[in-house]
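**Q** Return a 3D structure for these sequence lines:
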Amino acid sequence: MQKIEFDKDFLWGCATASYQVEGAIDEDGRQPSIWDTFCKKDGAILHGDDGSIAADQYHRYKEDVQLMSELNFQAYRFSIAWPRVLPEGRGEVNQKGLAYYINLSKELHLKGIKVVATLYHWDLPQILQDEGGWAVRSTAYAFADYAKVCFEALGPYVDQWITLNEPFCAAYLGYLYGEHAPGIKNPQKAFQAVHYLNLAHGLAVKEYKKSGLRVPIGTTLNPSLPRPASRKAEDEKAALYARSIFTDVFLYPLVGKGYPKEVTEDMHISFPILDGDMEIIAQPIDFIGINYYMERAVVLDETKPFLHREVPSWQRATNQDWPIVPYGLLRILKYFDQVTNGLALYITENGCANDDVLQDGRVHDHFRCDYLNEHLAACKKAIDEGVNLKGYFVWSFMDNFEWAWGYSRRFGIVYVDYETQERFPKDSAYMMRDIISGYCEY
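**A** Below you'll find the model as predicted:
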């Protein structure tokens, strides 16, 4: 048994996303997002689930904030639903939509909880998708206009801003593999989306700098640094290729390094860059958020579009078959620290899905407790080795709509009975409470 101690200024938070928890998809002026549309597509979502009710946080946010307070959380990372604020994607502002986020922020501050707002967590207004979505340049500029509205209206209430959540998923799962909304399988559109998402981030940061706001702003990536499956030079190269296409195409432009040559030269992938784009993308930011869940092993395979192939892993896995590799988080933190020259980092998501069972009002999710403890140990080791890690947000505060998995996978540290919407803190929630208090040994 050991006690892992973090500095008192280390920020402890929990996280959710708008479409996954809010529900109320057709209330108070909100218009459809790409996920509302995607959920209606036959076979797109397991069991035909959708986010129409989700965890009903739109109506129950006070109850949820009270529970966060009881569990000791210092910050809540949530996302703003673009189609709730700008129902037509651009133009007229929906004041009722803004009012929800203002009220949520006020409630959080009332309990002494910091507000960490993500501008985009995948719920693009469907009307913008009809114009081409992230595969067209105009969407990046529409995002900048949307960001400006949020900065002006919510600026007094937000303690930390995040522009995008996981552009990897929006670009690749949305436009390359078709597993997420809008469900497109088109490599050219996927790489256009990569660039226009990067551009959208930079344009939003430019708007932020003009706003006069002074709280930190950054972005969140879900980096993938697969390990080579052998010591062979070819497999080392496979790991480099995997990192380049899945991580560096988002990370390098942020820090002024452009797109990696392994992607542009070796994979012959081009991006729709115009003069000035890369300077816009490389706007100075205050931090980068890292979402981490797993790591896989790869070998070189020149028959594949990205010149590598995943091979089986031996580690324990979650019920999504995601191998549990805490050391992978340490490697990512050290890599980001090196590439960004010591920029502040936050773990903005970390957690696991588990086959949780509610019995007599309790959920004994010790599998999740072990997972979180092992990854927190990796965080502490990174700090001890000089990484500028400033905080940790557990994913997720509560069970929710898990995208293509529907409601079949539970990530929350709080169990949600979807029939009654009653909340039940799991053992992992009480463990996090004690970790934050500084009185937990494990």
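
**Q** Could you use CA atoms for every contact and neighbour count after this?
**A** OK.

**Q** ends of stretch 242-255, how far apart?
**A** 19 Å (C-alpha to C-alpha, to the nearest Å).

**Q** Sorry, slip of the keys, the one I care about is stretch 384-394.
**A** 21 Å.

**Q** just how off-centre is it within its chain?
**A** Distance, stretch centre to chain centre, for stretch 384-394: 17 Å (C-alpha atoms, centre = their mean, to the nearest Å).

**Q** Enumerate the positions of it that are buried.
**A** 387, 388, 389, 390, 391, 392, 393, 394 (16 or more other C-alpha atoms under 10 Å).

**Q** The fourth one and residue 11 touch, don't they?
**A** What it means is residue 390. Yes: counting by C-alpha atoms under 8 Å, residue 390 does reach residue 11; the two are 6.3 Å apart.

**Q** what about the longest helix in the chain?
**A** helix 187-211 (DSSP state H).

**Q** mind checking how far it is from the chain centre?
**A** For helix 187-211, the distance to the chain centre is 16 Å (C-alpha atoms, centre = their mean).

**Q** just stretch 203-221 next, same as before
**A** 17 Å.

**Q** Could you do stretch 47-57 as well?
**A** 19 Å.

**Q** possible to save the buried residues of stretch 384-394 as TSV with secondary structure and distance to residue 403?
**A** Formatted as TSV, the buried residues of stretch 384-394 follow (DSSP: H, G, I helix; E, B strand; the rest coil; distance: C-alpha to C-alpha, whole Å):
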residue	secondary structure	distance to residue 403
387	coil	32
388	coil	32
389	strand	29
390	strand	29
391	strand	26
392	strand	23
393	strand	20
394	strand	18
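
**Q** here's the other one to compare against:
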Amino acid sequence: MKEFLFSASTCALQIEGARSLGGRSQSIWDEFTKRNYCIPPVGKAIREINSIEVAADFYHKYKTDARIMNKLGLNAFVYNMDWTRIYPKDEHYLNPEGIKFYIDFFSEFVDKNIKPIPVLFHWDTPLWAEVRGGFQNPEIQNWFRNYVKTCFKHLGKYTDVWFVSDENSSFTKDAYLSDYLPPQKVGKLNFVQALHNLNMIAAIAKEEFESAKLKGYVSKNAIIGVDHDWSPPIAYTDEKNDLQACQRYNEWNLELYLSPSIKGEYPKCYFDYIKKHNLNFEISNDDLVYLKNNKLDLIGWNYYRPVFITHSIKNFSNNDWHIPPQFNEELDLYYVFPKDQKYTKWNWLINPNRLVSGAQELCQMYGKNIPIMILENGMGDFDNKSADMILDTDRINYLSVHIQKVMEAKQKGINFIGYSLWTYCDIFSPSGGYRKDYGLVSVDFNSAIRERKPKLSYVWYKNVIKNKGLKLDFDMNQLVEELQKTLDEWDLFFK
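**A** The predicted model follows:
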């Protein structure tokens, strides 16, 4: 990449809406949100599961959003696409309205000098695929092949950066080892099957990507990667047992999710897990060879927070923790939350200090010059939207220290090709519904048109982009004046 990408990221199931329009059918998330609908009391940092039928209505407002992002200065936009919109019935029927929406959307953004960066799959399996076994069924590899071939053929000319999937770790652990996410098919065998099929679709996408290059659908210099939500570990003490706990954590939470796609091989812990639990599951040699022959090109990294780890909490008291420790039985370690650290209102740790060293570890493991892109980094908050101006200074403080670390890593030789914050505008959050604000732009979810309004972080990020991330501190009074000017200019084409 010649130009560093300053981007924002978002996801179809969280922003797009129009879930029953344009020939689209249902996915596992449509079914999940309807069956588990739950609205807790206002202002509580508790999970809300709400309707995604309209969400932020990006489906109808993508032209407005393109203007807003162009005004912001973004040169890229990461978008987790909706497989179900393109293939709503089965693996054969291509929905013309669905693919046309993405063609129109990508074209509009390119016209505004914003590179679309598609993520082909993010948790949102078509319901027709799920009732046939979903990611437990190896046939999903063939279903996904048809989908990616269509995407590369019709959308390949708009971009040269792609990702196959996003947060396979959260998806597999929270949907197959717990019932936090759909499809809520809890079982160790289900977990290992789903993970392997996710790794196989990555290899399939790479094979089809290279074929699309030969056909001229995708540029010869285009790259495709996988995005991983790795929270780098920090040993809570210098004891050997804590350091060894971090090693176990990394094999399970880093290597297991990146090595099959980037190295083309599974770490030992995967096969140990299958053996330990006597699972009736075996990976063929053909699959292992296929993974090795179809390795991906780059790493997407969702950095929100590191995690403090210790092998034992017996020498500590409850007063040492911000929230209670969490024990991981499989890895025999504790996740702890030291009281002396900073946290968001949603109890997420705020600590950028593992971003540089974590990037260095990725390079040591997967190649000195491997391209890396921060695909998600942001702060969920309760923004005060009652005033004329939304002064989200906590978000600015969070983002600034993390962007600073990205720039520091670049200076140390890390091949960061871009930074994409989470997220462009307020959306549905799987962990907080519509009460958890992440956006640079506010969305009025009580408005029939989902009216947009910039926050202070919007003009702050605009300045960061303008000076290419070299200056992150700005006079607060000056930013407020700039926000007021932006609001004065915010006519009907931005709302």
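
**Q** how big's the offset between the longest helix of structure 1 and structure 2?
**A** When structure 2 is overlaid, helix 187-211 of structure 1 sits 1.1 Å from its aligned residues on average, using mean C-alpha distance after the TM-score superposition for structure 1.

**Q** so where is whichever helix or strand comes after that helix in structure 2?
**A** Next helix or strand after helix 187-211 of structure 1 toward the C-terminus (DSSP states H and E): strand 217-221. Strand 217-221 of structure 1 corresponds to residues 224-228 in structure 2, going by TM-score structural alignment.

**Q** before we move on, what about stretch 381-396 of structure 1?
**A** The aligned range for stretch 381-396 of structure 1 is 408-423, by TM-score structural alignment.

**Q** Show me what the strand or helix carrying residue 480 of structure 2 is in contact with.
**A** Here residue 480 of structure 2 is covered by helix 476-488, with elements defined by DSSP H and E. Helix 476-488 of structure 2 has contacts (C-alpha atoms under 8 Å, 6 or more residues apart in numbering) with 389, 453, 454, 455, 456, 459, 460.

**Q** mind giving me TSV with the residues you listed and columns for secondary structure, distance to residue 207 of structure 2 and neighbour count?
**A** As requested, the contacts of helix 476-488 of structure 2 are arranged in TSV below (DSSP: H, G, I helix; E, B strand; the rest coil; distance: C-alpha to C-alpha, whole Å; neighbours: other C-alpha atoms under 10 Å):
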residue	secondary structure	distance to residue 207 of structure 2	neighbour count
389	coil	49	16
453	strand	42	21
454	strand	41	25
455	coil	42	25
456	helix	44	24
459	helix	41	21
460	helix	41	26
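
**Q** Pull the residues that contact the match of strand 217-221 of structure 1.
**A** In contact with stretch 224-228 of structure 2 (C-alpha under 8 Å, 6+ apart) are residues 161-169, 202, 206, 209, 257-258, 261, 296-302, 375.

**Q** Of those, which belong to strands?
**A** Here DSSP state E is the test, and the contacts of stretch 224-228 of structure 2 give 161, 162, 163, 164, 165, 166, 298, 299, 300, 301, 302, 375 as lying in strands.

**Q** Any idea how many residues pack against the fifth one?
**A** Counted with other C-alpha atoms under 10 Å, the burial measure for residue 165 of structure 2 works out to 23 neighbours.

**Q** Surely it touches residue 122?
**A** Yes: Residue 165 of structure 2 is within contact range of residue 122, at 5.7 Å (criterion: C-alpha under 8 Å).

**Q** thinking again about what came up before, which residues in structure 1 does the helix holding residue 480 of structure 2 match up with?
**A** Under TM-score structural alignment, there's no match for helix 476-488 of structure 2.

**Q** what comes up buried for that helix?
**A** 479, 480, 483, 484, 486, 487.

**Q** can you list those residues in a markdown table and add distance to residue 362 of structure 2?
**A** Formatted as a markdown table, the buried residues of helix 476-488 of structure 2 follow (distance: C-alpha to C-alpha, whole Å):
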| residue | distance to residue 362 of structure 2 |
| --- | --- |
| 479 | 36 |
| 480 | 39 |
| 483 | 38 |
| 484 | 42 |
| 486 | 40 |
| 487 | 42 |
